[in-house]
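Trainee: Mind folding the following:
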Amino acid sequence: MNDEEKADEIEGRRYPRRPIVGVGVVVVRGDRVLLIRRGKPPRQGQWSLPGGAQELGETVEEAGRREVLEETGLHLERVAPLTVVDLIDRDEAGEVRFHYTLVDLVASSVTGEPQAAGDAADAVWVSFDDAARLPLWNETHRILGMARTRLHEGLFDE
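Mentor: Now for the predicted structure:
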């Protein structure tokens, strides 16, 4: 998809008739979490979790795996649901400008180091403590805290 098609797609998401389902993935390796620097709107230039819109015919898990692969080149091992967040933005008149239902997953990666691609300008591993000090979206901080707690509770224990 070229830049013009991307702009049209983003424009088509304004004032939607129904929510758009997106997926975010907290990818962990040991005590580190994967963050991407967004290369395109929305929140271009900001650090974020890898993710994007779910495509028709795709499960949430498939969407998460595809987005992580597209943005970082990493293949995921275990994937588990974490939380659901609604992001609703209203204009000055109170009309819904954007409405995303974001399904967040937590996952462990299998192989390799992240290589930024697709919508990601950069992709890096950071400790959970360092991520907590970064200027991330408030929901991202909350989601990272939730993931850290679930992992300490043994989310992926056999």
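
Trainee: contacts, neighbours, all on C-alpha from now
Mentor: Fine.

Trainee: The residue most central in space within the chain: helix or strand, and which one exactly?
Mentor: Taking CA atoms, centre = their mean, the centroid of the chain lies closest to Gly24, which sits 2.7 Å from it. Per DSSP states H and E, Gly24 falls inside strand 20-29.

Trainee: For Gly118, which non-adjacent residue is spatially closest?
Mentor: Glu71 (5.1 Å; CA to CA, 6 or more residues apart in numbering).

Trainee: what's the one helix or strand the one you found maps to in contact with?
Mentor: Using DSSP H and E, Glu71 maps to helix 60-72. For helix 60-72, contacts defined as CA atoms under 8 Å, 6 or more residues apart in numbering pick out 23-25, 36, 50-55, 74-76, 79, 103, 105, 114-120, 123.

Trainee: next up, for comparison:
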Amino acid sequence: MESGESDETAVTREVTEETGLSVTVGRLVGSVERPAPNGVFLIFDYECQVTSGVLRAGDDASDVAWVDSATLATLPTADGLVQALSDWNCLPRA
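Mentor: Okay, the predicted model is just below:
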């Protein structure tokens, strides 16, 4: 987040920068803590609705895709990601 930025503004900006998509930010679905060099990152995850744009990988990713739950199960993911998505009832549909 940038200084003075609200969660909604930060999510909107980051999603556009990292995926090329414009979104409407919805409800907070959950949060996680991840280790950081000087403490921890507290990450808040929000439900979003795509309003426009074309899905593309940002400059820090080699690929991006919409996937169903069967395909997600075959992909490498960060530790705890699938469990968190399951706990929040946010796994992709079959």
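
Trainee: For the two chains, what TM-score is obtained?
Mentor: Put the two chains on top of each other and the TM-score (TM-score structural alignment, normalised by the length of structure 2) is 0.77; 92 aligned residues with a CA RMSD of 2.5 Å.

Trainee: quick one on the thing from earlier: now the helix or strand following the strand holding Gly24 of structure 1: which residue numbers in structure 2?
Mentor: Of the helices and strands lying after strand 20-29 of structure 1 in sequence (DSSP H and E), the nearest is strand 32-38. Using TM-score structural alignment, strand 32-38 of structure 1 corresponds to no residues of structure 2.

Trainee: And stretch 114-126 of structure 1, by the same measure?
Mentor: Under TM-score structural alignment, the match for stretch 114-126 of structure 1 is residues 55-67.

Trainee: Just the buried residues of the matching stretch, please?
Mentor: The neighbour-count check on stretch 55-67 of structure 2 (16 or more other CA atoms under 10 Å) flags Leu55, Arg56, Gly58 as buried.

Trainee: Quick one: map Glu139 of structure 1 onto structure 2.
Mentor: Glu139 of structure 1 maps onto Gly80 in structure 2, by TM-score structural alignment.

Trainee: so how many other residues sit close to its match?
Mentor: 10 (other CA atoms under 10 Å).

Trainee: show me what contacts it?
Mentor: No contacts exist for Gly80 of structure 2 under CA under 8 Å, 6+ apart.

Trainee: Distance of it relative to Asp60 of structure 2?
Mentor: 21 Å (CA to CA, to the nearest Å).
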